[in-house]
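[1] Give me coordinates for this.
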Amino acid sequence: MINKFDAALSFHQNALRVRGQRQELIAANIANADTPNYKARDLDFGAAMKNAMAGVANKEAFNTNKTSDKHLDGIPSSIGGGAMFRPIIQGSVDGNTVDMDVERNQFADNAIRYEASIIMINGQLKKMLAAIQGQ
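    I've put the predicted structure just below:
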């Protein structure tokens, strides 16, 4: 019985996980908008979802360099798909590739899609509850 619940909700569960990790990447881009030589990163949502649905966990997807032994490893629970560098739209003198207009748009778009997934999960749960209660 639990496997049927998992199967019914697994797509949206994985979508929420991928969207959450993408939101973290976009937020890091925004936070580092003034950091010299920072390269904007994003997640290939389609590839990450394919890997998540296949059960692939790519620990190297969010690989970071440690400059001190006191730094954390920086490997969150990854779903695969890999974080990639964004193409440079407008170069800057300090080597930073963050375009705040792009980042804000991607952040808002991802947040709306995250909310849509939550609404869909709530709808599925309500249907299951109604079926269980015999309504």
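[2] contacts and neighbour counts: CA atoms only from here.
    OK.
[3] so where do the strands sit in this structure?
    41-43, 83-85 (DSSP state E).
[4] just these: most buried one?
    Stretch with highest mean neighbour count among the strands of the chain: strand 41-43 (a mean of 21; mean count of other CA atoms under 10 Å).
[5] Alongside the first, I'd like the structure of this one:
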Amino acid sequence: MNVNRLTQKLDFQAQALTLRAERQRVIASNIANADTPGYQARDMDFSTALKAATGHLPVAGQMATTQAGHMALPGNASPTATALRYATPSQTNLDSNSVDMDRERASFAENSVKYEATLRFINSHVREMLDAMKSPTQG
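    Sure, this is the predicted structure:
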């Protein structure tokens, strides 16, 4: 088994963990601005961001890398920025603030659980790789 195949799963989970942390930041920002007049809540389309981050979906405005020697152009949009959307308000507010605290709390809790699950997966994968590298005499 080559090194690329060993690290491929771990790289995917690392990307997912990074995106989960970024989504948590976006949700926390929404919660912090719940009383800010005119604030428009944002959320991340996680699956789109993950596909873009892992190369399974081209990022909008980004040129495809068709050769190993191709370099990224400066100013290309990040996968996170591409997947960031305005949240649809559940009801209209007089101050034009679109933060729905019930939705934000639920999203925050759900994302926290998924972040923790991803972190546990990475830890168990690393533990398995370390156990596989031990000699039979190390037990």
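[6] so how far does the helix ranked longest in the first structure sit from its counterpart in the second structure?
    Assignment by DSSP state H gives helix 100-133 as the longest helix of the first structure. In the superposition with the second structure, the average deviation recorded for helix 100-133 of the first structure is 0.5 Å (mean CA distance after the TM-score superposition for the first structure).
[7] Quick one: distance of that helix to the chain centre.
    13 Å (CA atoms, centre = their mean, to the nearest Å).
[8] tell me which residues of it are tucked away?
    103, 106-107, 110-111, 114, 117-118, 121, 124 (16 or more other CA atoms under 10 Å).
[9] Also stretch 3-14 of the second structure?
    10, 13.
[10] Identify all contacting residues around that stretch.
    54, 118, 121-122, 125 (CA atoms under 8 Å, 6 or more residues apart in numbering).
[11] quick one: the longest helix of the first structure aligns where in the second structure?
    With TM-score structural alignment applied, helix 100-133 of the first structure matches the range 101-134 in the second structure.
[12] Spatially central residue in the second structure, please.
    The centre of the second structure sits closest to Leu19, judged by CA atoms, centre = their mean, with a distance of 1.6 Å.
[13] Quick check: that residue touching Lys51?
    No - counting by CA atoms under 8 Å, Leu19 of the second structure sits too far from Lys51 to count as a contact (10.9 Å).
[14] Thanks a lot, see you next time.
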